[in-house]
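Trainee: everything below, folded, please.
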Amino acid sequence: MQTPSRRGFLATAASFAAMAGAGRVLGSSPAAGMTEPADLERRAFGATGMDVTVLGFGGAEIGYERTDLAVVERLLNSALDAGLNVIDTAECYVDSEEAIGKTVSHRRKDYWLFTKVGHMEPEGWTPGSIERSIERSLTRLRTDHVDLVLLHSCGKDVLEKGECIDALEASRKAGKTRFIGYSGDSHAARFAVESGRFDALQTSVNFVDQESIEKTIPLARQKRMGVIAKRPIANAVWRHESEPTNNYVVEYWRRMKKLGYDFTSGEPAKDPGPDGAAGVALRFTLSVPGVHVAIVGTSNPDRWKMNARMLREGGALPSERFDAIREQWKKMAPPEWVGQI
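Mentor: Sure, this is the predicted structure:
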């Protein structure tokens, strides 16, 4: 997979906005005051010492949609009140970091805070750019440190140079982040995991994007890395009756049509329950061994509660259904179906 240019990456992000409406343990724990959630399972996030809820809040939509601050405040505080304890954002998600800082920075001990770097400046992978990006993120998030900083989908060629990883390690040593990670897919993600220099991996994994289930997640699990699933419900691609014009989702739509899963069409596609398309998709992703948290973005204060309810009512995806989804992929997916940024 080619290294995404900054312009190309941000164009992809803009496309996402258009469709969005629908390993070390540290001694101290900044989230020690968290209360046990009634509804959300928690999993140990690799060797970091963080216990993360299986649902995390993704901050892209509130940034790209420029969601009203009052809505963000209600959305995030209600989620935290109910026990969700992961907030994931990035410096390139427009004003997402700033909105998070304004609305929940006073509750910093209630959640683990993840952000990403690499697209603030044209030369985003230089040590200086990464350092400036992290400093800006801390200011916008109104905190003196984050729990995890991830490189945001740089290519394998950039990772091989090592300077960007050095910069993250320097920030960790300086106390600006507790852990460091890589967000990306395919060969670059594999290199990041093999390097042994990262505490966490964020990668695409869902029923139409399964490369990581074989290529990267097993090794990450072996190395006791925390694993974050991005695009865990495949951007709800089943909502499109015809091929979408949006570049961010069209590849998933084409894959879905070829794979022909029974839960992505007809009545299941409309079913909001645990056995409908969204429920099966989310439960599938969270059933992948080694996945700890699925990041789901929304600007709707009630949507994340619906996702939590689906998990509570549906429980773990039955092994026979999980295996059937995997077997269909193995049978139908061509080699070029690599992980999608």
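
Trainee: okay, CA-based contacts and neighbour counts for the rest of this
Mentor: Will do.

Trainee: the helices in the stretch 1-150 of the chain, which residues?
Mentor: Using DSSP state H, counting those that start in this stretch, the helices of the stretch 1-150 of the chain run over 6-19, 60-64, 69-81, 96-104, 127-141.

Trainee: return the most buried member of those.
Mentor: Of all the helices of the stretch 1-150 of the chain, helix 60-64 has the most neighbours on average by mean count of other CA atoms under 10 Å, namely a mean of 25.

Trainee: for the comparison step, fold the sequence that follows:
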Amino acid sequence: MEKRRYGNTDMDVSVLGFGGGEIGGLGGPERGSPGATVEQVGKLLGIALDSGLNVIDTAECYNNSEELIGSAVSHRRQEYYLFTKCGHSSGFDLPHWDPKLLELSIDRSLRRLRTDYIDLLHLHTCSEELLRSGEVIEVLQRAKAKGKIRYMGYSGDQDAALYAVKCGAFDSLMTSVNVADQEAVQLTIPEALKRGLGVTAKRPIANAVWKFANQPDNPYLHAYWERMRQLNYDFLEADEQESIGAALRFTLSVPGVHTAIVGTVNPARWAVNAALASRGDLPENQFQSIRSKWEETAVGAGWRGLE
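Mentor: Have a look, this model is predicted:
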């Protein structure tokens, strides 16, 4: 699998990474799964690691995702880069973003993931105001100084993400970029590229919302579903696998994107996604057609990047 140097870090990351939300049941069946067992995760990640994947991303608020990953593949720890996120109070009687909460969360993530270091820790979509106050950044800096994390990142969108990129504190940006969500293509990713940040694309296939004939029940999918109805790209006329491939390859074709995080509980789906990614960038004319359609539709509608 193709590898790309992750900004100014020492990590050469696979263009397709594994997202740990679905194995923890995040979003329920409409987003792929009610959750997974250790055995399922071990099989899935074993196949993925054997095939060249080397990025595993999760978060402390993805239910038991961290525990599943730690149980399933900690014995192969030297074969992958481990990304996780912090900031939400899941399981702690402390407010979101409290500095003490962040410290406790980092230590708990290390225990859950059965490791003594995290390659990249992202702040999980905090506000620009919190970033400017400096306290949350200082917690990560202290964790880095103690060897608990190697690199610091920000996960989020819109103007808070732009501030995070420009402030000079971070090594990484994780942001939404896909055929239904392209604000970052102009707002933040060029700035990240200029400053040497690694860029991880989240929601890189826009949750494949076009496969739903009617609006899905899950509110998390509504905005993308509505957008895709208006965008009505030509590639949506292809079968589901080809349309997903076009969407994934679009995201990987955005200059500055190093890896795209895709979640699944199905080992067969992983193999399909890897094959699609291996086809490389979209042809330039198709990439520009998608960009043009987005710009024609999104500007008047005032669409912003979505978490």
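
Trainee: give the contact list for the most centrally placed residue in structure 1.
Mentor: Residue closest to the average C-alpha location in structure 1 (CA atoms, centre = their mean): Lys230, at 3.3 Å. Going by CA atoms under 8 Å, 6 or more residues apart in numbering, Lys230 of structure 1 touches Gln202, Thr203, Ser204, Val205, Ala294, Ile295, Val296.

Trainee: aligned to the first one, what sits in structure 2?
Mentor: With TM-score structural alignment as the matching criterion, the partner of Gln202 of structure 1 in structure 2 is Met174.

Trainee: need the counterpart of Gly290 of structure 1 in structure 2.
Mentor: Correspondence of Gly290 of structure 1 to structure 2, assessed by TM-score structural alignment: Gly256.

Trainee: now Glu320 of structure 1
Mentor: Aligning on TM-score structural alignment places Glu320 of structure 1 opposite Asn285 in structure 2.

Trainee: go on, Asn247 of structure 1?
Mentor: For Asn247 of structure 1, the aligned residue in structure 2 is Pro219 (criterion: TM-score structural alignment).

Trainee: again, but for Asp185 of structure 1
Mentor: By TM-score structural alignment, Asp185 of structure 1 lines up with Asp157.

Trainee: any chance of the contacts of Lys230 of structure 1 in TSV, plus secondary structure, neighbour count and distance to Pro127 of structure 1?
Mentor: Formatted as TSV, these follow (DSSP: H, G, I helix; E, B strand; the rest coil; neighbours: other CA atoms under 10 Å; distance: CA to CA, whole Å):
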residue	secondary structure	neighbour count	distance to Pro127 of structure 1
Gln202	strand	25	21
Thr203	strand	29	23
Ser204	strand	27	26
Val205	coil	28	29
Ala294	strand	28	29
Ile295	strand	22	27
Val296	strand	24	30
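
Trainee: lining up these with structure 2, which overlap?
Mentor: On the basis of both residues aligned by TM-score structural alignment, their matches' CA atoms under 8 Å, what survives of the contacts of Lys230 of structure 1 in structure 2 is Gln202, Thr203, Ser204, Val205, Ala294, Ile295, Val296.

Trainee: the first one contacts Arg231, correct?
Mentor: This means Gln202 of structure 1. No - using CA atoms under 8 Å, Gln202 of structure 1 is not in contact with Arg231; the gap is 10.1 Å.

Trainee: of the contacts of Lys230 of structure 1, just say which sits nearest to Val72 of structure 1.
Mentor: Val72 of structure 1 lies nearest to Val296 out of the contacts of Lys230 of structure 1, by CA to CA, at 14.7 Å.

Trainee: quick one: contacts for that closest one?
Mentor: Listed by CA under 8 Å, 6+ apart, the contact set of Val296 of structure 1 reads Leu55, Gly56, Phe57, Gly58, Lys230, Arg231, Pro232, Trp304.

Trainee: if I align to structure 2, which of those residues are still contacts?
Mentor: Retained in structure 2: Leu55, Gly56, Phe57, Gly58, Lys230, Arg231, Pro232, out of those (criterion both residues aligned by TM-score structural alignment, their matches' CA under 8 Å).

Trainee: counting only strands, which of those make the cut?
Mentor: Of those, the ones assigned to strands by DSSP state E are Leu55, Gly56, Phe57, Gly58, Lys230.

Trainee: and the strands in structure 2, which stretches?
Mentor: Counting by DSSP E, the strands of structure 2 are 3-5, 12-14, 16-19, 55-57, 81-86, 118-124, 149-155, 172-176, 198-202, 259-262.

Trainee: now the ones you listed in JSON lines, with distance to Leu44 of structure 2?
Mentor: JSON lines is the format used below for the strands of structure 2 (distance: least, CA to CA, whole Å):
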{"stretch": "strand 3-5", "distance to Leu44 of structure 2": "20"}
{"stretch": "strand 12-14", "distance to Leu44 of structure 2": "16"}
{"stretch": "strand 16-19", "distance to Leu44 of structure 2": "10"}
{"stretch": "strand 55-57", "distance to Leu44 of structure 2": "12"}
{"stretch": "strand 81-86", "distance to Leu44 of structure 2": "16"}
{"stretch": "strand 118-124", "distance to Leu44 of structure 2": "21"}
{"stretch": "strand 149-155", "distance to Leu44 of structure 2": "25"}
{"stretch": "strand 172-176", "distance to Leu44 of structure 2": "23"}
{"stretch": "strand 198-202", "distance to Leu44 of structure 2": "20"}
{"stretch": "strand 259-262", "distance to Leu44 of structure 2": "13"}
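
Trainee: that concludes my questions; thank you for your assistance.
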